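1. turn this into a structure:
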Amino acid sequence: MKNFILLIIAFFLVAASCNPVQDADMGPVEANLRQMTATESEVVQSNADFAVRFFQEMEKENLDNYFTGPFSIHQALSMTMNGNDGDVLQEYMDVLAYHGLSKEEANLAVKSLTSYLKTVDPKVKVNIANGIWYREGLKVQATFKSEMQNYYNANISALDFNEPNAHQVINNWIASQTNDLIKDIIDSIPREAVMYLVNAIYFKGDWKYQFDPSKTKKAPFYPEQGPAVQVDMMESKDRVGLWRGGDAKVNYMEIPYSTGQYQMAIIQPQSGKLSDILPEITHENLSSWSKNAHETSAILKMPKFKMKHKIENLKEQLESMGLVTAFNPSPANFTKVFEGEHPPMMISRIIHEALIEVDEKGTEAAAATVVEMVVTSLPSGPVVITLDKPFYFLIKEKSSGTILFMGKLGNPALL
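-> All right, here's what the predicted structure looks like:
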């Protein structure tokens, strides 16, 4: 893996710095800070815990590069958990790290935290949107529908899944919510699909201290294995204010956007390989490194890059994290979603796609998560039998088996 790894957890954590920035049109701009509620703080920790554990799962794949949106996955699964109760609900709560919170408290905190993230920095655009589509003809339980609308501001619509282009309705919505960065995430809708729960998130922020495009030049970048490669290396216009920290093993740095409420966090080993510091990347350490970081002034050089990563199914990662029942047909799954009797339901796949582009001006990033819910078998409707070929027939008494009449119909036109 290359010696440069981006951990974007800091996109959704409040920074310590809140210095105003100057804008020619807006004048001085300050962050819209307010005191976090206790449950909001709990959800922030839940999201960070989930993100770190998901990051650890991704590292098992030994990919050279990847980019994901754990916040999007966390929110999509938070919606999904509301369709369950009992032990299955607890499974979701544990995986999502909602420790010590009730389902209602978690939902309410997600709602208020989402609003906070979208408005905390006037110069950073953050869009967080949720949508739900279900098979036309089914009826969603009123409580589930109300929770999705009230807590997640989710658009809930019936959709004719049998229509060949039905999946494009969902794809087009995701594209519209991510500034066209995430397109065509769903290839088709299978016959057994009954619901899609979707989260989309979009981020666009300018660096607080921008890079000088005229200074961007080809420069070597040194992977852990193999020869050096050439990259477009950006350079800051002047000395910039950064926050640096870490410990004996880890070099930690925060690069601020806009007011400093959103940051890009950089984590590198002091020596050795990235894999050597993997155990050090925990929620507790991230909080400590950020809290104890000190402000410094330096010329900053970093690669200009664009990265896109798609995971066709998060089943393996999430099962490893403890979400097991949801991916197996069980009558305990999704008992709070639809009215009436239904065959056992399950999650067939969770599709995730994320994209990031880093240049001299700032960062644009987006992610989308699609939870596909299916039934193990669909009601086939009334059996239709068409006697459209010649046949014999008879009339008999049932109990004795006595045959009273027998015949053949070979050509009705000749009758």
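
2. going forward, measure contacts and count neighbours with C-alpha atoms only.
-> Noted.

3. which is the next helix or strand following the helix or strand hosting Gln268?
-> Per DSSP states H and E, Gln268 falls inside strand 262-269. Per DSSP H and E, the first helix or strand lying C-terminal to strand 262-269 is helix 274-277.

4. and that next one, what does it pack against?
-> Where contact means 3 or more CA pairs under 8 Å, 6 or more residues apart in numbering; DSSP states H and E, helix 274-277 is packed against strand 262-269.

5. let's see 10 Å
-> Contacting helix 274-277 under the criterion 3 or more CA pairs under 10 Å, 6 or more residues apart in numbering; DSSP states H and E are the following elements: strand 250-257, strand 262-269.

6. make JSON lines from those and add distance to Lys336 and mean neighbour count to it.
-> Shown next, in JSON lines, are the helices and strands packed on helix 274-277 (distance: least, CA to CA, whole Å; neighbours: other CA atoms under 10 Å):
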{"stretch": "strand 250-257", "distance to Lys336": "41", "mean neighbour count": "22"}
{"stretch": "strand 262-269", "distance to Lys336": "37", "mean neighbour count": "22"}
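
7. for Arg191, which of those is the nearest?
-> Nearest to Arg191, of all these, is strand 262-269, at 42.0 Å by CA to CA.

8. which residue packs closest to Asp262, ignoring adjacent ones?
-> Careful, residue 262 is Tyr and not Asp. Once flanking residues are discounted, Tyr262 sits nearest to Phe11: 5.2 Å by CA to CA, 6 or more residues apart in numbering.

9. show me the contacts for Lys103.
-> Shown in contact with Lys103 (CA atoms under 10 Å, 6 or more residues apart in numbering): Ser78, Met81, Asn82, Asp85, Leu89, Gln90, Met93, Ala109.

10. from those residues, which is closest to Val250?
-> Met93 (31.3 Å).

11. and this one, so I can compare the two:
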Amino acid sequence: MMKNTMILGLSAMILASCATTQHKQDVNNNVNSNVEATKNPNNMDTDYLILSDGQHALIDRANQFALDLFRTQAGMDSKVISPVSVSFLMGMLANGADGDTKDEIFSTIAGDKNISIDELNDTYAAILRTAANGDKLTTVNIANYIAVNKHFKLKNAYTDAVSNKYAANVENLDFSSPKTLKHINQWCSDQTDRMIPSIIDHLNPSDIAVLMNAIYFNGTWTDPFSKKYTRQENFQGYTRDIKKVDVMHQNHKFNYADNSQYSAVELPYGNGQYSMTVLLPNEGVSIDEMMKQLTTAELAKLQQQMDKCIVDLKLPRFSTTTDVRLNTPLSTLGAKTMFSGNADFSRMADAGLFVSAMLQKAKIEVSEEGTKAAAVTAAVMTMSALPHEQPRHVKFYAKRPFVYMITENNTNAILFIGQYTGTEN
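-> This next block holds a predicted model:
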């Protein structure tokens, strides 16, 4: 297993070390003393999963897109999105785009309009490869699909590219038939274990194609919580209101860091290839203030500065569902032409096409056993026009709004990012 070089950090702030002799009295809770998960229990050929420097750099820039996209969703409600699902869909669109449309897509998801389409495709192919050959204790499914109006034809080179690099299934369907809408939504349900039962409400006979990405994650905590320690406790909401929520509790050794803005704890799944990092703003610091400080460079430093601590951990058990239209957020981030009549998708088809709607539905369920999360992103195309030292004991009580991320630790890709503010959607 490659060293996890991702998730979170603040370079301008000094993180407290947990490698001290400080002790605090254990609370009356379950103290788990299991050894750490082995790094490559499956005897996998890790050379097969090694990314090039260019691919690492591209994923770092994609993670900046993830943070920027999350910031467009600021608000007081709980929410979750899957930036990697958006990136996969945008990658498939990039293969059919040219001119300003292509440049804007590249600049938005990869931070560089001059990267080659081959580099982009190879990077996403590597993410697919890693997801399929990773932690046997964690289920990760990433699938791509294109439904094409039977009266329309995509270019062969485009179909070959998305089929070979994105493993996309391309299907010709009758868009005037109600069965087609049911078929498309059934694909969403099947690929997400029914967590996302549908993605689009209607389909026009004049629509040309529907491009979709689905991602499903089902991970069991390496160190599960015991249900007998879950209690109803106060949670201070975004507007400082107090509500009762189910709060899980355990004492265990986790990677931990803190600074003047927030504290962070990393919770691994399975053999450690995937993890959730929870960022808890300090008292008096809002999520918005915390997120303004975060860049991919700063995020990477936090992970390297984390230390093993005995964490007295409290985390709400929660479920969040988000349904968002992405036209405006992506336009704000720079990819606006693809939503207009000036869009250039001439590498996709010999016709004037534009993206009339881009939608994402995402859901996450966090429980004592682990985490289930799923997202489907759809684009409707329309004719246009320190091991020997004693760890200190710390408290991490997530009883006020916090941010969380689920990442894959070989590619460093952020699969899901969300916030919990005490609301259930």
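
12. which one, of the helices and strands packed on helix 274-277 of structure 1, ends up nearest to Trp133 of structure 1?
-> strand 262-269 (31.9 Å).

13. now that closest one: which residue numbers in structure 2?
-> Under TM-score structural alignment, strand 262-269 of structure 1 corresponds to residues 274-281 of structure 2.

14. same question, stretch 205-218 of structure 1
-> Counting by TM-score structural alignment, stretch 205-218 of structure 1 corresponds to residues 219-232.

15. right, and the helices and strands packed on helix 274-277 of structure 1 - which one's nearest Ala175 of structure 1?
-> Across these, closest to Ala175 of structure 1 is strand 262-269 (CA to CA), at 23.5 Å.

16. so how much does the closest one differ from structure 2 once superposed?
-> Superposing on structure 2 and averaging over aligned pairs (mean CA distance after the TM-score superposition for structure 1), strand 262-269 of structure 1 comes out at 1.2 Å.

17. compute the inter-axis angle for that strand and strand 250-257.
-> 160 degrees (axes from the mean of the first three to the mean of the last three CA atoms, to 10 degrees).

18. how about the helices in structure 1?
-> Along structure 1, counting by DSSP state H, helices occupy 38-59, 70-81, 86-95, 103-119, 142-152, 166-177, 274-277, 283-292, 315-321.

19. possible to save these as JSON lines with distance to Phe203 of structure 1?
-> JSON lines is the format used below for the helices of structure 1 (distance: least, CA to CA, whole Å):
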{"stretch": "helix 38-59", "distance to Phe203 of structure 1": "17"}
{"stretch": "helix 70-81", "distance to Phe203 of structure 1": "12"}
{"stretch": "helix 86-95", "distance to Phe203 of structure 1": "25"}
{"stretch": "helix 103-119", "distance to Phe203 of structure 1": "10"}
{"stretch": "helix 142-152", "distance to Phe203 of structure 1": "18"}
{"stretch": "helix 166-177", "distance to Phe203 of structure 1": "11"}
{"stretch": "helix 274-277", "distance to Phe203 of structure 1": "27"}
{"stretch": "helix 283-292", "distance to Phe203 of structure 1": "21"}
{"stretch": "helix 315-321", "distance to Phe203 of structure 1": "25"}
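
20. which of these is buried the deepest?
-> Among these, helix 70-81 has the highest mean neighbour count (mean count of other CA atoms under 10 Å), at a mean of 24.

21. which bit of structure 2 covers it?
-> Under TM-score structural alignment, the match for helix 70-81 of structure 1 in structure 2 covers residues 83-94.

22. Leu286 of structure 1 -> structure 2?
-> Per TM-score structural alignment, Leu286 of structure 1 is aligned with Leu299.

23. you'd agree that match is up against Arg61?
-> No: with contacts defined as CA atoms under 10 Å, Leu299 of structure 2 does not count as touching Arg61, sitting 12.0 Å away.

24. give the contact list for the residue nearest to Ile105 of structure 2 when sequence neighbours are not counted.
-> Nearest residue to Ile105 of structure 2 in three dimensions, chain neighbours excluded: Ala335, at 5.4 Å (CA to CA, 6+ apart). Counting by CA under 10 Å, 6+ apart, Ala335 of structure 2 makes contact with 90, 100-109, 327-329.

25. what lines up with Ala335 of structure 2 in structure 1?
-> For Ala335 of structure 2, the residue aligned by TM-score structural alignment is Leu323.

26. for Ser107 of structure 2, same thing?
-> So Ser107 of structure 2 corresponds to Asp94, using TM-score structural alignment.
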